[in-house]
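K.L.:
Structure for the following, please:
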Amino acid sequence: MAIHPMLNTAIKAARRAGNQIVRAMDHLDGLSIEAKGTNDFVSEVDRNAEKTIIETLLQAYPDHGILAEESGIKEGKTLHQWIIDPLDGTTNFLHGHPQFAVSIALKFRGKLEQAVVYNPMTEELFTATLGRGAFLNNRRIRVSQVNQLRYALLGTGFPFREERYLEIYLETFRRLFPNSSGVRRAGSAALDLAYIAAGRLDGFWEFHLQPWDIAAGALLIKEAGGMVTDMKGGEDYFDSGDILAGNLKIHQRLQKELAECLVTANSTTN
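P.N.:
As a prediction, the model looks like this:
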């Protein structure tokens, strides 16, 4: 199957940014780093990678819009919008911990159509085009077949930006951890979601993510046969940032567990 030309451009952009990021690993001590908020950092590498991605995309499609983590929104002349996280897992990167990724997605008329998640350290390239399936380095991938929560390996992320979510998050963790095969917190939501698509994780939940954290991974999962919703099973995850993902069976079981858990947590915080 031929690669969609817009996906091909996104792959080129992700690889160029990934090469910059890997080269920067050799001089982490000399990087300029700023704190955007509590436990939320940005480096010159994030900004340079984002600049490279945007230049590559707009060179091919100058009329398209941009939503990028560091530079924000650039309105386009068409209904296409690229959603970019140049370095998802910045804290990992700054510590030399090799779990981070470039994430690029394309929306058209509000619907996700293209997705790239690229791990430059392993050179694993996750891609998807709406209606054409999900792939890892050109090999078709599918979500796992695990159908019982007690056998499921789950991914998650801590609410590091917003401490007000911490108590609710801890309630969900207390509920899911003892009833699963294990929980992993790797520090890059984009990669976690890609791992759901590849069957390496069976389910995932996190609160208060941003669109650029979610966009590419959400399409990957859907094209790999999985499900992505908000905590209540709705489509509000882009606006709320609260995301629940997994294969169909595990998603269903997670949603059931979290429904009871969130009622309890909300009643104690109100």
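K.L.:
Please make it C-alpha for all contacts and neighbour counts, starting now.
P.N.:
Noted.
K.L.:
Reduced to three states, what does the closest residue to Pro120 other than its chain neighbours come out as?
P.N.:
For Pro120, ignoring the flanking residues on the chain, the nearest one in space by Cα to Cα, 6 or more residues apart in numbering is Gly18 at 5.0 Å. With DSSP: H, G, I helix; E, B strand; the rest coil as the basis, Gly18 sits in helix.
K.L.:
next up, for comparison:
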Amino acid sequence: MVATARAAGALTQRHFAGFREMEIGIKGPADFVSDADRESELLIRERLGDLYPDWSFTGEEFPPVDKADQEYRWLVDPIDGTTNFVNGMHYTISIALRRGNATIAGALYNPVSDEMFTAIRGQGAYLNGVRLQVSVQADVGLFAVGTGLP
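P.N.:
Purely as a prediction, here's the structure:
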């Protein structure tokens, strides 16, 4: 999963550097899709499919692939933050693995900053291999929250 997210990040970064020349479409209000979205999803689908050919796959850009083994399903957003991407801002490659109704693993890769967030159910979350810690801050009024617009 991690190697696949990195490969998709490398692919999208080639487009990111020249994003003005790529084909960009609009799916809805402030909902863009680019060549890079489609190419990234195809790369991820191919790599994960080679490793786990019997597992199902749901991406954002193409119809789902339902396999005999419905217990395991990859959930993928090939460019999470396409609006950011087409505007030259940070974005991620998002890959999750579900078993039944539970998400059991995930990887979020920000190729702009080379940050890889990973998690396995029951084993914690990591940033570039370093375990993340939950804040001890209990007062919600003191939390810092970030968001992206639109």
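K.L.:
Next up, the contacts around the alignment partner in the second structure of the residue nearest to Pro120 of the first structure.
P.N.:
Structural correspondence for Gly18 of the first structure with respect to the second structure (TM-score structural alignment): Gly9. By Cα atoms under 8 Å, 6 or more residues apart in numbering, the contact set of Gly9 of the second structure is Ser40, Thr92, Ile93, Tyr109, Asn110, Pro111.
K.L.:
can I get those residues in CSV with secondary structure?
P.N.:
Formatted as CSV, the contacts of Gly9 of the second structure follow (three-state DSSP):
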residue, secondary structure
Ser40, helix
Thr92, strand
Ile93, strand
Tyr109, strand
Asn110, strand
Pro111, coil
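K.L.:
Output the residues you listed as CSV; include the columns distance to Arg121 of the second structure.
P.N.:
Formatted as CSV, these follow (distance: Cα to Cα, whole Å):
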residue, distance to Arg121 of the second structure
Ser40, 26
Thr92, 21
Ile93, 19
Tyr109, 18
Asn110, 21
Pro111, 24
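K.L.:
Which of the residues you listed sits closest to Leu149 of the second structure?
P.N.:
For the contacts of Gly9 of the second structure, the residue nearest Leu149 of the second structure by Cα to Cα is Thr92; the value is 15.0 Å.
K.L.:
Leaving out the residues flanking it, which one is nearest to the closest one?
P.N.:
In space, and not counting its chain neighbours, Thr92 of the second structure is closest to Asn110: 4.4 Å by Cα to Cα, 6+ apart.
K.L.:
Now do the same for that neighbour: its match in the first structure.
P.N.:
Alignment note: Asn110 of the second structure maps to Asn119 in the first structure; criterion TM-score structural alignment.
K.L.:
surely its match meets Ala101?
P.N.:
Yes: look at Asn119 of the first structure against Ala101 with Cα atoms under 8 Å: they come within range, at 4.6 Å.
K.L.:
Give me the common contacts of these two.
P.N.:
Gly18, Leu191.
K.L.:
Three-state assignment for the most centrally placed residue in the second structure, please.
P.N.:
With distances taken as Cα atoms, centre = their mean, Ser94 lies nearest the centre of the second structure, 1.1 Å away. Classification of Ser94 of the second structure by three-state DSSP places it in strand.
K.L.:
Show the contacting residues for Asp66 of the second structure.
P.N.:
Asp66 of the second structure makes contacts with Trp55, Ser56, Phe57, as judged by Cα under 8 Å, 6+ apart.
K.L.:
try 6 Å
P.N.:
Applying Cα atoms under 6 Å, 6 or more residues apart in numbering to Asp66 of the second structure gives the contacts Ser56.
K.L.:
How much space separates it from Val76 of the second structure?
P.N.:
Between Asp66 of the second structure and Val76 of the second structure the distance, using Cα to Cα, to the nearest Å, works out to 14 Å.
K.L.:
swap in Arg38 of the second structure?
P.N.:
Counting by Cα to Cα, the gap from Arg38 of the second structure to Val76 of the second structure is 12 Å.
K.L.:
These two: who's more crowded?
P.N.:
Val76 (24 against 17; other Cα atoms under 10 Å).
K.L.:
which SS state does that one fall under?
P.N.:
Classification of Val76 of the second structure using three-state DSSP returns strand.
K.L.:
circling back: surely the match of Asn110 of the second structure and Ser103 touch.
P.N.:
No: in this structure Asn119 of the first structure lies outside contact range of Ser103 using Cα atoms under 6 Å: 9.0 Å.
K.L.:
Can you find the partner of the residue nearest to the centre of the second structure in the first structure?
P.N.:
Using TM-score structural alignment, Ser94 of the second structure pairs with Ser103 in the first structure.
K.L.:
got the contact list for its match?
P.N.:
By Cα under 6 Å, 6+ apart, the contact set of Ser103 of the first structure is Ile84, Asp85, Val116, Val117.
K.L.:
which one is it nearest to, not counting chain neighbours?
P.N.:
Nearest non-adjacent residue to Ser103 of the first structure, counting by Cα to Cα, 6+ apart: Val117, 4.6 Å away.
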